[in-house]
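Participant: Would you be able to build a 3D model of this:
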Amino acid sequence: MPVINSIAAMEPEMREWRRWLHRNPELQFDLPKTAGFVADKLRDFGITEIHEGIATSGIVAIIEGQGDGPTIGLRADMDALPILEASGVEHASETRGKMHACGHDGHTTMLLGAAKYLAETRNFRGRVALIFQPAEEGGGGGAVMVDEGVMDRFDIEQVYGIHNAPNFAEGEFFTTPGPIMAAVDTFHIDITGKGGHGAMPHDTKDPIVAALGIGQAIQTIVSRNHYALDELVVSITQIHTGTADNIIPGTAYLEGTVRTFDPQVQDMVERRLRQIVEGQAASYDVAATCRYERGYPATVNDADKAAFAAKVAADVVGADKVTPDSPKEMGAEDFSYMLNVRPGAYLFLGAGPGPVLHHPEFDFNDTIAPLGASFFARMVETAQPV
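Facilitator: Got it, this is the predicted structure:
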C-alpha cells in the first residue's frame, strides 16, 4: 500500500494549512489561534465529537469507525518556540520572536490530513482519538493531558506519534523497540561570594573562579563516575555573571542539562552534582546551592507496537525506506508521558537536508506531510480493520 492517493492529492491543501500555522506561531499552552484553526478544520471535515480546552488549549477529536472496536490514539504537538525567525520564506512568522522551528506546524498538518481522510472513509472498526497537544516545548503538555485523564476518558488503548527529522533521508521512517529518546533534567547552580574591585581580588570571594572550578569538575561526572558504554550527557549551557572589566561580581549562575535513559544514572548525576557544588564551594570559600529538576522521562516504545508501526510505515514508503531498529538519541519528548500509560510507538520521518531543529532558519518540508498523514491513516486501518 503506497501513499494514499486521496491524501497525496491533498498536498496543496495541506501546504496551505501548514503555512498558515507557520505564519501564526504560539507558545506553550497559549494557543488560541492554533487550536481554533484545528477545531475549525475538524468541523469542516464533518467530525462532530470535538473536545476542546484540554490542558488549556489541547483538543481530542473522536472519529467513529464501522462497528465496535478499540480506540487508537494519534498525537500531534501544536506549539512553537521563542525564536526570532531568519528563514526568509514567504510564509515566515508574523509574530516577532516566535516561530515554528521544530516542525510542529507540520506535525499538526499531518494529523489533520489523516483526520480528513479517516472522516471521509471510516474504513476501520472502533474509534480514532486525534490528540492535538499543547506545550511540548518545555511545558509538559503531554503530562497535563495524561493527568487530566485523556487516556481513560476516551478509552485509548494504544497511541502513536511522529516527529520530522531534518538531515535524515527524505521520506524514510526510523523507529526502534524500547528507549528511543532520553529523559531530560535541568540543574541550576547559584554561587554567592563577595564582590569588589578587580584590582584587589584579595578583598573578595570570587564567584567566577568558583564557577570555573565547578564547571570543570562537573565534566568528570561523565568521564570518571559513569560506565562509558551507557548513554549519558551532562552539559553546562548557561553561565551568567559580571558587569564590567574592573569589578569582581558577588554572584554567579550556571545552568545545564542532563540526558539519561536509566533512573539509577539520573540518581547518580544528581548526587554527584550536589557533592561537587558543595565541595568546590568550600574550596573557594563561597556559598553555592544546586537545584536539580527532573524533566521529561525517557521515551520508551513498546517493542511489539514499534515493530507493528515499522511494518505499517513499510506499507506506505517501502521496506527499504524504514529502519526498525535505529539508534536511540539524546533528545527528549513529552510523548513519553503517553507511552508511560499506554503501549505505542514514536517514529521519526526524514525531512531531507536543511537547517536543524530549533534553528532560526528552519522550515518544515511540506513534501513529507502526505507521508506522515498516510502513515497515521494506515496505522488505524491496519490496527483495526473492518
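Participant: from here on, contacts and neighbour counts on C-alpha atoms
Facilitator: Fine.
Participant: All the helices of the stretch 151-300 of the chain, residue numbers only.
Facilitator: Assigned by DSSP state H, counting those that start in this stretch, the stretch 151-300 of the chain shows helices spanning 207-218, 220-224, 263-284.
Participant: ok, and for the longest one, which residues are buried?
Facilitator: Going back to what we said before, that points to helix 263-284. Residues of helix 263-284 classed as buried under the neighbour-count rule (16 or more other Cα atoms under 10 Å) are 265-266, 269-270, 272-274, 276-278, 280-281, 284.
Participant: any idea of the angle it forms with helix 207-218?
Facilitator: Angle of helix 263-284 versus helix 207-218, following axes from the mean of the first three to the mean of the last three Cα atoms, to 10 degrees, is 140 degrees.
Participant: what helices or strands is helix 263-284 leaning on?
Facilitator: Judged by 3 or more Cα pairs under 8 Å, 6 or more residues apart in numbering; DSSP states H and E, the packing partners of helix 263-284 are helix 207-218, strand 287-294.
Participant: which residue is nearest the centroid of the chain?
Facilitator: The centre of the chain sits closest to residue 333, judged by Cα atoms, centre = their mean, with a distance of 3.7 Å.
Participant: How much space separates that one from residue 12?
Facilitator: Distance, residue 333 to residue 12, by Cα to Cα, to the nearest Å: 29 Å.
Participant: now residue 217
Facilitator: Applying Cα to Cα, the value for residue 217 to residue 12 is 54 Å.
Participant: Between the two, which has more neighbouring residues?
Facilitator: residue 217 (15 against 12; other Cα atoms under 10 Å).
Participant: Name the nearest residue to the more buried one, ignoring sequence neighbours.
Facilitator: Using Cα to Cα, 6 or more residues apart in numbering and skipping the chain neighbours, the partner closest in space to residue 217 is residue 276 (6.8 Å).
Participant: just the helices in the stretch 1-150 of the chain please.
Facilitator: Along the stretch 1-150 of the chain, counting by DSSP H, counting those that start in this stretch, helices occupy 5-8, 11-23, 32-44, 104-121, 141-147, 150-153.
Participant: Which of those helices sits closest to residue 63?
Facilitator: Closest approach to residue 63 among those (Cα to Cα): helix 104-121, 6.3 Å.
Participant: If you count neighbours, what's buried in that closest one?
Facilitator: Neighbour-count burial for helix 104-121 flags 104-119 (criterion: 16+ other Cα under 10 Å).
Participant: Going by distance to residue 160, which of those wins?
Facilitator: Among these, and counting by Cα to Cα, the member closest to residue 160 is residue 111, at 11.0 Å.
Participant: got the contact list for the closest one?
Facilitator: Residue 111 makes contact with 74, 75, 76, 130, 372, 373, 376, according to Cα atoms under 8 Å, 6 or more residues apart in numbering.
Participant: and for comparison, fold this next one:
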Amino acid sequence: MRENDKVEAIIAEAIGWRRHIHANPELGFAEHETAAFVAAKLKEFGLAVHTDVSATAVVATLTKGSGSKAIALRAELDALPIKEATGVDYASRKDGVMHACGHDGHAAVLLGAAKLLAGSESFNGTVVFVFQPAEEVLGGGRKLIEDGLIERFPVDQVFALHNWPGLPEGHIGVKPGPQMAAVDDFEIIFRGSGCHAAMPHLGDDPLLAAASFVTAIQRLVSRSVDPLSPGVLSVTEIHGGRFNNFVPGEVKVEGTCRFYERALSDHCAAEIERVAEACALMHGGRAELTYKRGYPPVVNPAQGAALAALAGADTVGAERVLTEFQPSMGCEDFAFLLQGVGDGAYVWIGAGDVGPGAGLHGDRFVFNDAIVPIGIRFFVNTVQRALPVGG
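Facilitator: Next up, the predicted model:
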C-alpha cells in the first residue's frame, strides 16, 4: 500500500501533535520543549536524530535503497510574541506567546510525513528532515547554514511548505522565480540642537528633518527603481521628544524595504542614506543610518519548482496547482536554505478564507486542520518524485 493511502490513518494523530505544539508555544531559539517533543517522535519512528546541529534545531535522516541522491524537507518550530485571542480549547498556555503563523501545523505535517516514510520502501535515497528554530525575525535558517547544516547533511534539493490564507483550500501554489520578498530594515538618527519650543531659532529641529525624510524617501520606489521591478518602502516608527514645549535634539526613524531583486539591497541602502543626509543638512542637522540586511528573497529555481508542481498535482490534481500568481512581499528565511542548497522550492498550501483579523500573525489566527493531510501527502509525493525507486 502506498503511503498516500495511509495518510487517513494518521490524520487525527497529526492534528493532536499540532494542537499540543500550539498549546505550548516557544519563541525563536528557545524552542526547547518543542524540539524535545519533535525529537522524541522522530526517534519513535526509527529515524536517526541529531540535536547538536544548530541551537534548538532537530535534524533527522532516513535512507532507503541504494540511491545516492538526498533531499531535505524543512518545517519551523518557533512561535510569535502575540497574546492569543482565538478562544480554542487548545489555546496557548503561555501568556503573550502564540503560534500565529502556522508553524505548529508545518511541524506536525512534517512529522506525519516522516512517520509514513519511515515505514516505506517507495523511495530510493536519503531524506533529511529539518525542524528549524527562529524563522521569525531572528534568522534561524541563516544560522543553520552558518553552523554547517549543508556540509554535514549534503542534499541536492530542499523543499518547504507554508499554509497560505486566501489561497483556496485544496489548492497548491508554487512558481519558478520570486515567491517571497527580501527584507532589509533601517534606522536613522536625526540629530540637532534641542531648544525651547517658543524659541526655535536657538536650535535645529530634527523633527522637521525626520518629517521631511518620511515624505522624501518615497521617491526611492516611485522615482529611483524601475517600475517593472516591485519594491516597497515603509516607515514604521518615529520616536523623539518628551515634552510638548521642548524641541528634541534627537529623533529616531525606523522602517523596512521589500523587494525581489537582490541588487536592490545596495541601492536602497545608498538611496536612504543620501536622502536622510540631505534632509538633515537642509534643517541644519545631521543623520546617522544603520542599515540591516535581512532575509534574501525566496527565488524558486525552475527545476525545483517543476518537481514541486508535479508533486502538487499528485496531491490535489493538476487543475488545482497554481504556477502563475502574484508573489508575496512577505519574507521567509527559507531563502537561506534554498540559496545554500541551490535547488528546491517553497510551496504554498491553500488555507482558504480565514476571515478578518485571523490571517497570518493575527491574534485570532487558527491553523486550518483540514489541510494537514494535504501537507503530509505533498511531502510524501515530493520525496517519491525526487527519489524514485529505480532512480
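Participant: Could you give the number of residues near the closest residue to residue 335 of the second structure other than its chain neighbours?
Facilitator: Leaving out its chain neighbours, the residue that sits closest to residue 335 of the second structure by Cα to Cα, 6+ apart is residue 298, at 4.7 Å. Around residue 298 of the second structure there are 27 other residues, counting by other Cα under 10 Å.
Participant: repeat for the one 10 residues further on
Facilitator: With neighbours defined by other Cα under 10 Å, the count for residue 308 of the second structure comes to 30.
Participant: Repeat that for the one 10 residues further on.
Facilitator: Residue crowding around residue 318 of the second structure was assessed by other Cα under 10 Å; the count is 15.
Participant: now it, nearest residue through space, not along the chain?
Facilitator: Residue 318 of the second structure sits nearest to residue 312 (Cα to Cα, 6+ apart), 7.2 Å away.
Participant: and what of residue 272 of the first structure?
Facilitator: Spatial nearest neighbour of residue 272 of the first structure, excluding adjacent residues (Cα to Cα, 6+ apart): residue 221 at 7.0 Å.
Participant: Likewise for residue 215 of the first structure?
Facilitator: Residue nearest to residue 215 of the first structure in three dimensions, not counting chain neighbours: residue 236, with 7.3 Å by Cα to Cα, 6+ apart.
Participant: picking up where we left off before, would you mind saying which of the helices of the stretch 151-300 of the first structure lies nearest residue 35 of the first structure?
Facilitator: Taking Cα to Cα, helix 263-284 is the member of the helices of the stretch 151-300 of the first structure nearest to residue 35 of the first structure, at 35.1 Å.
Participant: Where does that closest one end up in the second structure?
Facilitator: Under TM-score structural alignment, helix 263-284 of the first structure corresponds to residues 262-283 of the second structure.
Participant: same check, this time on stretch 59-79 of the first structure
Facilitator: Using TM-score structural alignment, stretch 59-79 of the first structure pairs with 58-78 in the second structure.
Participant: just stretch 363-377 of the first structure next, same as before
Facilitator: Using TM-score structural alignment, the residues of the second structure aligned to stretch 363-377 of the first structure are 366-380.
Participant: Kindly check the end-to-end length of that stretch for me.
Facilitator: Chord length of stretch 366-380 of the second structure, first to last residue, is 24 Å (Cα to Cα).
Participant: how about residue 334 of the first structure, what's its match in the second structure?
Facilitator: For residue 334 of the first structure, the aligned position in the second structure is residue 333, judged by TM-score structural alignment.
Participant: How many neighbouring residues does its match have?
Facilitator: There are 24 residues near residue 333 of the second structure, going by other Cα under 10 Å.
Participant: and what of residue 153 of the first structure?
Facilitator: For residue 153 of the first structure, the count of nearby residues is 9 (other Cα under 10 Å).
Participant: Against residue 378 of the first structure, how distant is residue 304 of the first structure?
Facilitator: In terms of Cα to Cα, residue 304 of the first structure sits 17 Å off from residue 378 of the first structure.
Participant: again, but for residue 343 of the first structure
Facilitator: 18 Å.
Participant: what's the answer for residue 300 of the first structure, then?
Facilitator: The value you get for residue 300 of the first structure to residue 378 of the first structure, if Cα to Cα is used, is 22 Å.
Participant: repeat for residue 162 of the first structure
Facilitator: For residue 162 of the first structure, the distance to residue 378 of the first structure equals 14 Å [Cα to Cα].
Participant: Residue 83 of the first structure too?
Facilitator: According to Cα to Cα, residue 83 of the first structure stands 35 Å off from residue 378 of the first structure.
Participant: between the two, which one's more packed in?
Facilitator: Taking other Cα under 10 Å, residue 83 of the first structure and residue 378 do not tie; residue 378 has more neighbours (26 against 17).
Participant: who's in contact with the more buried one?
Facilitator: Counting by Cα under 8 Å, 6+ apart, residue 378 of the first structure touches 312, 316.
Participant: and with 7 Å instead?
Facilitator: Neighbouring residues of residue 378 of the first structure by Cα atoms under 7 Å, 6 or more residues apart in numbering: residue 312.
Participant: do you know which of the helices of the stretch 151-300 of the first structure lies nearest residue 155 of the first structure?
Facilitator: Of the helices of the stretch 151-300 of the first structure, nearest to residue 155 of the first structure by Cα to Cα is helix 263-284, at 29.4 Å.
Participant: how big's the offset between that closest one and the second structure?
Facilitator: Its matched residues in the second structure lie on average 1.2 Å from helix 263-284 of the first structure after superposition (mean Cα distance after the TM-score superposition for the first structure).
Participant: what's the angle between that helix and strand 287-294?
Facilitator: Here helix 263-284 of the first structure points in a direction 170 degrees away from that of strand 287-294 (the same axes, to 10 degrees).
Participant: and helix 263-284 of the first structure, how far out from the chain's middle?
Facilitator: Offset of helix 263-284 of the first structure from its chain centre (Cα atoms, centre = their mean, to the nearest Å): 28 Å.
Participant: for stretch 346-359 of the second structure, same thing?
Facilitator: From the chain centre to the centre of stretch 346-359 of the second structure is a distance of 14 Å (Cα atoms, centre = their mean).
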